[in-house]
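1. below is the structure, and that's it, no one-letter string:
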């Protein structure tokens, strides 16, 4: 016999539960959480209110980013991504992957790590599913290590100026 689904406790109960779990985090994680939470909320609101392309452009890491000398140690970058994943799962009950990936990409760039936002799709007995994840140097760092296997990745979108440059080169 299938187990009954737990009733939805409502947004206030989920928020209070998340606050209780956040209090139990090590104090060292609170600084990262203070940087991550506002970013996740701003990205989530932007995705709700604006078209996807606009949101991606708004949160496009600057071309310069942090200088490689300003790069934080990989352990700090990993801790930041763990905080993004935890906060996204805990606070964004439904479909947190795109919000996490956009916020994580912007936060990583500020720490000196360029990353690639990837989107993929899969089809199964439940229909079609989509997923977003983040890669650094071709390695998945946020969104599940098997994302590129389970989901068929879309090709990375080319920026308009790159497309125009490619077309101009073909005309020569």
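-> Great, that's in hand. Computed from a predicted structure; not experimentally measured.
2. hey, let's count contacts and neighbours off CA atoms from now on
-> Noted.
3. relative to residue 148, how far out is residue 77?
-> Noted for residue 77: a distance of 21 Å to residue 148, by C-alpha to C-alpha, to the nearest Å.
4. please apply the same query to residue 162.
-> Relative to residue 148, and taking C-alpha to C-alpha, residue 162 is found at 25 Å.
5. okay, the two: which has more neighbours?
-> Legend: neighbour count by other C-alpha atoms under 10 Å for residue 162 and residue 148, higher for residue 148 (20 against 11).
6. give me the nearest residue to that one, chain neighbours excluded.
-> Distance criterion C-alpha to C-alpha, 6 or more residues apart in numbering; nearest residue to residue 148, sequence neighbours excluded, is residue 120 at 7.4 Å.
7. need the three-state assignment for the one you found.
-> For residue 120, the assignment made with DSSP: H, G, I helix; E, B strand; the rest coil gives strand.
8. longest helix in the protein, by number of residues?
-> If you go by DSSP state H, the chain has its longest helix at helix 27-49.
9. residues of it that come out buried?
-> Buried residues in helix 27-49, defined by neighbour count with 16 or more other C-alpha atoms under 10 Å: 32-33, 36-37, 39-41, 43-44, 46-47.
10. next: stretch 72-81.
-> Within stretch 72-81, the residues scored as buried using 16+ other C-alpha under 10 Å are 77, 80-81.
11. element containing residue 55, please.
-> Under the criterion of DSSP states H and E, residue 55 resides in helix 52-58.
12. quick revisit: counting neighbours, what do you get for the residue nearest to residue 148?
-> With other C-alpha under 10 Å as criterion, residue 120 counts 18.
13. quick check: it touching residue 151?
-> Yes - the pair formed by residue 120 and residue 151 meets the contact definition of C-alpha atoms under 8 Å, at 5.0 Å.
14. okay, and the common contacts of these two?
-> In terms of C-alpha atoms under 8 Å, 6 or more residues apart in numbering, residue 120 and residue 151 are both contacted by the residues 130-131.
15. A further structure is provided below for comparison with the first:
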């Protein structure tokens, strides 16, 4: 079964709320890709900070977090343009913005034999939930976007 077949099977098994989370993920990724493409990064960062800033804290179940991560990754893989780690991490951060323990991390690979390589990932209480990498790779954290 190919990617689209797996997606259709999973889509059919999703609850109404799960389908809404998937659709929100797709729209969020489109808007983030557009913002990153059209705006200087500093301006995008300020705008993103403003729209993700919230005084409301919400308990979100591990299943809801897992579903959101799946939805963002799956939507990113199905959309007809490249969405690498940063837009995916930003979308997850936005959709889960009321979870106080969530941070978006940006780092660089620690490997002198390679060219500069950056990576973005999302952590929940110090555990990577989006943007995981193989154990053979090591990233040095440069910035945490809380």
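-> Everything's here; your move. Worth saying up front: this structure is predicted, and the values here are computed from it rather than measured.
16. tm score of chain vs chain?
-> After superposition, the two chains reach a TM-score (TM-score structural alignment, normalised by the length of structure 2) of 0.76; 136 aligned residues with a C-alpha RMSD of 2.8 Å.
17. hang on, the earlier thing: in strands only, show me the buried residues of stretch 72-81 of structure 1.
-> Judged by DSSP state E, strands contain none of those.
18. reformat the residues you listed as JSON lines; add distance to residue 98 of structure 1.
-> Formatted as JSON lines, the buried residues of stretch 72-81 of structure 1 follow (distance: C-alpha to C-alpha, whole Å):
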{"residue": "77", "distance to residue 98 of structure 1": "19"}
{"residue": "80", "distance to residue 98 of structure 1": "17"}
{"residue": "81", "distance to residue 98 of structure 1": "14"}
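19. of these, closest to residue 99 of structure 1?
-> For the buried residues of stretch 72-81 of structure 1, the residue nearest residue 99 of structure 1 by C-alpha to C-alpha is residue 81; the value is 12.6 Å.
20. re the thing from before, name the helices or strands packed onto the longest helix of structure 1?
-> Here helix 27-49 of structure 1 touches helix 52-58, helix 74-91, helix 97-110, going by 3 or more C-alpha pairs under 8 Å, 6 or more residues apart in numbering; DSSP states H and E.
21. just name the most buried of those helices.
-> Mean neighbour count (mean count of other C-alpha atoms under 10 Å) peaks for helix 97-110 among the helices and strands packed on helix 27-49 of structure 1, with a mean of 24.
22. contact partners for whatever residue of structure 2 lines up with residue 52 of structure 1?
-> Mapped onto structure 2 by TM-score structural alignment, residue 52 of structure 1 lines up with residue 41. Shown in contact with residue 41 of structure 2 (C-alpha under 8 Å, 6+ apart): no residues.
23. how close does residue 41 of structure 2 sit to residue 10 of structure 2?
-> 35 Å.
24. alignment lookup: residue 138 of structure 2 to structure 1.
-> By TM-score structural alignment, residue 138 of structure 2 lines up with residue 150.
25. please report how far its match lies from residue 161 of structure 1.
-> Taking C-alpha to C-alpha, one finds residue 150 of structure 1 at 32 Å from residue 161 of structure 1.
26. so how far is residue 27 of structure 1 from the residue nearest to residue 46 of structure 1 when sequence neighbours are not counted?
-> Once flanking residues are discounted, residue 46 of structure 1 sits nearest to residue 55: 6.2 Å by C-alpha to C-alpha, 6+ apart. Distance of residue 55 of structure 1 to residue 27 of structure 1, given as C-alpha to C-alpha: 32 Å.
27. got it, and residue 58 of structure 1?
-> For residue 58 of structure 1 relative to residue 27 of structure 1 (C-alpha to C-alpha), the value is 31 Å.
28. residue contacts, the residue most central in space within structure 1?
-> The centroid of structure 1 falls nearest to residue 101 when counting by C-alpha atoms, centre = their mean (1.2 Å). Residues near residue 101 of structure 1 by C-alpha under 8 Å, 6+ apart: 117, 132-134, 142-143.
29. and it, what's its match in structure 2?
-> Counting by TM-score structural alignment, residue 101 of structure 1 lines up with residue 89 in structure 2.
30. quick check: the residue located most distally from the centre of structure 2 vs residue 139 of structure 2, distance?
-> Distance from the centre of structure 2 peaks at residue 113, with 28.2 Å (C-alpha atoms, centre = their mean). Distance, residue 113 of structure 2 to residue 139 of structure 2, by C-alpha to C-alpha: 14 Å.
31. check contacts around the closest residue to residue 144 of structure 2 other than its chain neighbours.
-> Leaving out its chain neighbours, the residue that sits closest to residue 144 of structure 2 by C-alpha to C-alpha, 6+ apart is residue 105, at 4.5 Å. Going by C-alpha under 8 Å, 6+ apart, residue 105 of structure 2 touches 120-123, 141-145.
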